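**Q** Predicted model and sequence follow; I will ask about them next.
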Amino acid sequence: MPKLASRPVLVPGLGLDERSSARLRELLPADVVLLPGMGLSGPVPSLEELAALLRDRLGGGPVLLVGHSQSCQVVAALAGDRRVSGLVLLGPTTDPRLRSVGGLVRRWVATALGERWPHALLALPQWLCTGPRAMRQLWAVASPDRIDVRLRTAGVPVTVVRGTRDRLCAHDWAATVAAAAPRGRLLELPGAAHLSPMTHPEEVAGLVREAAAERRPGA
C-alpha cells in the first residue's frame, strides 16, 4: 500500500454528512469537513464564503481535497491554496442541463434507479438532518457555478470520477470538467451511480489513495 504524501480531506455532497463516507474512512484515513448544506443545517452563504469556511478548516498541508456532487464546486475554489496538492471530484454536478426543474427531476430519477440499494438508503436520514431548506439554498448557490471554467487555472492534478450509471454527472459533462483542468483526468466506476462513496467505498478509497500518494514536484 503506497504511503500517503497528502492528507485526504472529504467534503460531503448535497445534504450529506460524515455518515456518507463512514465505510470509505474504514479503508482510508481521512478527515471530514461539514459545511452549510453539506451536513450542517444552517443558512448557506455564497460559494466564496463556503470556500473560506473550508479554507479555515484545512489545517496544515499538503492536503488532497475530495469533493462529492455539489461540494466539488467548493473544493475547486481552493485549487490555488498552497496547502492543496490535488483535487478528487466525485460526480461533479452543475451540468447546465440540470438547471431546469424538468431536466433535474428526469436525471435524478434515472440515477436513483441505478443506485446500489440498500446502501443508498443511508442518504435519507442525512438529508433529513441537513434539511430541505439548506439543501435548496446550496443548490441555488452552487448550480450556477461554472466549475469547468474555474478549473482552467488549477495548477494541481484534478481527478474527475463518475459512475457509469450516474445521470446527474453524465459522461460528456464529466469529460468536459476533466478536460478543463490543465492536469485533469477522468476515471469511471463501472456499475456505480451518484452515491459512490457509500455504494462503492473500496473503489473510491483506492483512487483517493492513489491521488494522495502522488508527491508534488520538489517535495
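**A** Arrived safely, thanks for sending.
**Q** Every contact and neighbour count from this point should use C-alpha atoms.
**A** Will do.
**Q** Just give me the neighbour total for residue 170.
**A** Other residues near residue 170 number 18, with proximity taken as other CA atoms under 10 Å.
**Q** Could you measure from residue 166 over to residue 86?
**A** Distance of residue 166 to residue 86, computed by CA to CA, to the nearest Å: 23 Å.
**Q** Looking at the two, which one has more neighbours?
**A** More crowded of residue 166 and residue 86, by other CA under 10 Å: residue 86, with 30 against 26.
**Q** pretty sure the more buried one contacts residue 75?
**A** No. Using CA atoms under 8 Å as the test, residue 86 is too far from residue 75 to be in contact (9.9 Å).
**Q** what's the overlap in contacts for the two?
**A** Common neighbours of residue 86 and residue 75, counting by CA atoms under 8 Å, 6 or more residues apart in numbering, are residue 65.
**Q** for the residue nearest the centre of the chain, what are its contacts?
**A** Centroid-nearest residue in the chain, with CA atoms, centre = their mean: residue 68, separated by 1.8 Å. Counting by CA under 8 Å, 6+ apart, residue 68 makes contact with 11, 12, 13, 89, 90, 91, 92.
**Q** All the helices of the protein, in order from the start?
**A** Counting by DSSP state H, one finds helices in the chain at the ranges 22-27, 47-56, 71-76, 101-113, 123-130, 132-142, 147-150, 171-180, 196-199, 201-213.
**Q** Quick one: closest of the ones you listed to residue 62.
**A** Taking CA to CA, helix 201-213 is the member of the helices of the chain nearest to residue 62, at 9.3 Å.
**Q** Can you mark which positions in that closest one are buried?
**A** Within helix 201-213, the residues scored as buried using 16 or more other CA atoms under 10 Å are 201, 202, 203, 204, 205, 208, 209, 211, 212, 213.
**Q** Use this one as the comparison:
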Amino acid sequence: MFYLIPGLGADERVFQRLQPLLHGETELLPWLPPESDNETLPHYAARMAAGIPLAATGLLVGVSFGGVVGLEINRLRPGLRTVLVSSVPDADSLPPLLRLVRATGIYKLFPPQWLKLFPRAGQWYFGVKGGAEYRLFKRILRDMEPRYTRWAIACLLHWDSTQVGRSIQILGTRDRVFPPGPTPVEYLIKGGGHFMVLSHAEEIAQILNGLTAEGEEVMRK
C-alpha cells in the first residue's frame, strides 16, 4: 500500500503522473483544516492518521511538508516506512534560508496569498517547468487556503523532530527549497527541482516500486 501526502497547500493533483505508475494500491491522505492556529503538529498528525489501520504496512510517501507530517504519522504507525520526496528528514536539515526566515520571523509579515501575485517567482523557486506544469502550479496557488498555509509554515519552521523515526529521502539536485546538503541522501535525482513529483514521476515511481518489492521480499523471509 502507498499512502500519499501532498505538499504544503497542494492536493491530489501533484500525484497525477506518479500515481498511475505505482505497482499497488494507493490512498491519498488529504489535508485537514487545522482545528486552531495553535494546533500542534503531533495532534494534527494523529487526526491525519485516524483512517490508517494501526497495523498498516507499506510506504508513507510525503512530498515537501507532507514528508514532515508523514514522519509524525510514522510515530503512530510504526509498521509503515516513510519516504520523503523533496523533503527533509529532521529539523536540523532545514536549509540556511529557512533558518533565517525562522530567526527573523519575517514569514509572519507576508501573507502566504501574496505568492499568488507573483507566480513566476514561485515557478523559479519551486523549479516548475513551463506548459502544463506551470498551469497546474498556478491553479494550486489559486486554491491555496491562507489559514492552513500560515499554520503549516509555522509548524515546519518550528518542528520538533526529536527522536523522529528513520526515513528514505528522495531529493532533486536542483531543489531550491530543500537543496542537498552535507547529510547523505538515499536517492538523488539529477535535475530534479522541488516540483519533481510531476517532472520526474517515472524515476520516483521506479524507486518507490523497488522499495515496495524489497519490503515484500523481507516479509516473505
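**A** Yep, that arrived. Because the structure is a prediction, the values reported are computed rather than measured.
**Q** which stretch among the helices of the first structure comes nearest residue 189 of the first structure?
**A** helix 201-213 (7.5 Å).
**Q** Return the mean post-superposition distance for the closest one against the second structure.
**A** Comparison of helix 201-213 of the first structure with the second structure after fitting gives an average deviation of 1.4 Å (mean CA distance after the TM-score superposition for the first structure).
**Q** now that helix, how far from the centre of its chain.
**A** Its chain's average C-alpha position is 13 Å from that of helix 201-213 of the first structure, according to CA atoms, centre = their mean, to the nearest Å.
**Q** Quick one: list the elements packing against it.
**A** strand 7-11, helix 22-27, strand 63-68, strand 84-90 (3 or more CA pairs under 8 Å, 6 or more residues apart in numbering; DSSP states H and E).
**Q** what does residue 158 of the second structure align to in the first structure?
**A** Matched by TM-score structural alignment, residue 158 of the second structure corresponds to residue 144 in the first structure.
**Q** Please pull up the equivalent of residue 57 of the second structure in the first structure.
**A** Per TM-score structural alignment, residue 57 of the second structure is aligned with residue 62.
**Q** if I look at that match, how far off is residue 8 of the first structure?
**A** 9 Å.
**Q** The two: which is more packed in?
**A** Neighbours per residue (other CA under 10 Å) separate residue 62 of the first structure from residue 8, with residue 8 holding more: 26 against 21.
**Q** Do I have it right that the more buried one meets residue 31?
**A** Yes. Contact criterion CA under 8 Å: residue 8 of the first structure and residue 31 qualify, at 6.4 Å.
**Q** okay, the helices of the first structure in JSON lines with distance to residue 39 of the first structure next?
**A** Listed next are these as JSON lines, based on distance: least, CA to CA, whole Å:
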{"stretch": "helix 22-27", "distance to residue 39 of the first structure": "13"}
{"stretch": "helix 47-56", "distance to residue 39 of the first structure": "13"}
{"stretch": "helix 71-76", "distance to residue 39 of the first structure": "11"}
{"stretch": "helix 101-113", "distance to residue 39 of the first structure": "20"}
{"stretch": "helix 123-130", "distance to residue 39 of the first structure": "5"}
{"stretch": "helix 132-142", "distance to residue 39 of the first structure": "9"}
{"stretch": "helix 147-150", "distance to residue 39 of the first structure": "21"}
{"stretch": "helix 171-180", "distance to residue 39 of the first structure": "24"}
{"stretch": "helix 196-199", "distance to residue 39 of the first structure": "15"}
{"stretch": "helix 201-213", "distance to residue 39 of the first structure": "19"}
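**Q** Show me the one of these that comes nearest residue 188 of the first structure.
**A** Closest approach to residue 188 of the first structure among the helices of the first structure is made by helix 171-180 (8.6 Å; CA to CA).
**Q** can you give me how far the closest one is from the chain middle?
**A** 14 Å.
**Q** which strands and helices sit next to that helix?
**A** helix 147-150, strand 158-163, strand 184-189.
**Q** Minimum distance to residue 100 of the first structure: which of those has it?
**A** Proximity to residue 100 of the first structure (CA to CA) singles out helix 147-150 among these, at 17.9 Å.
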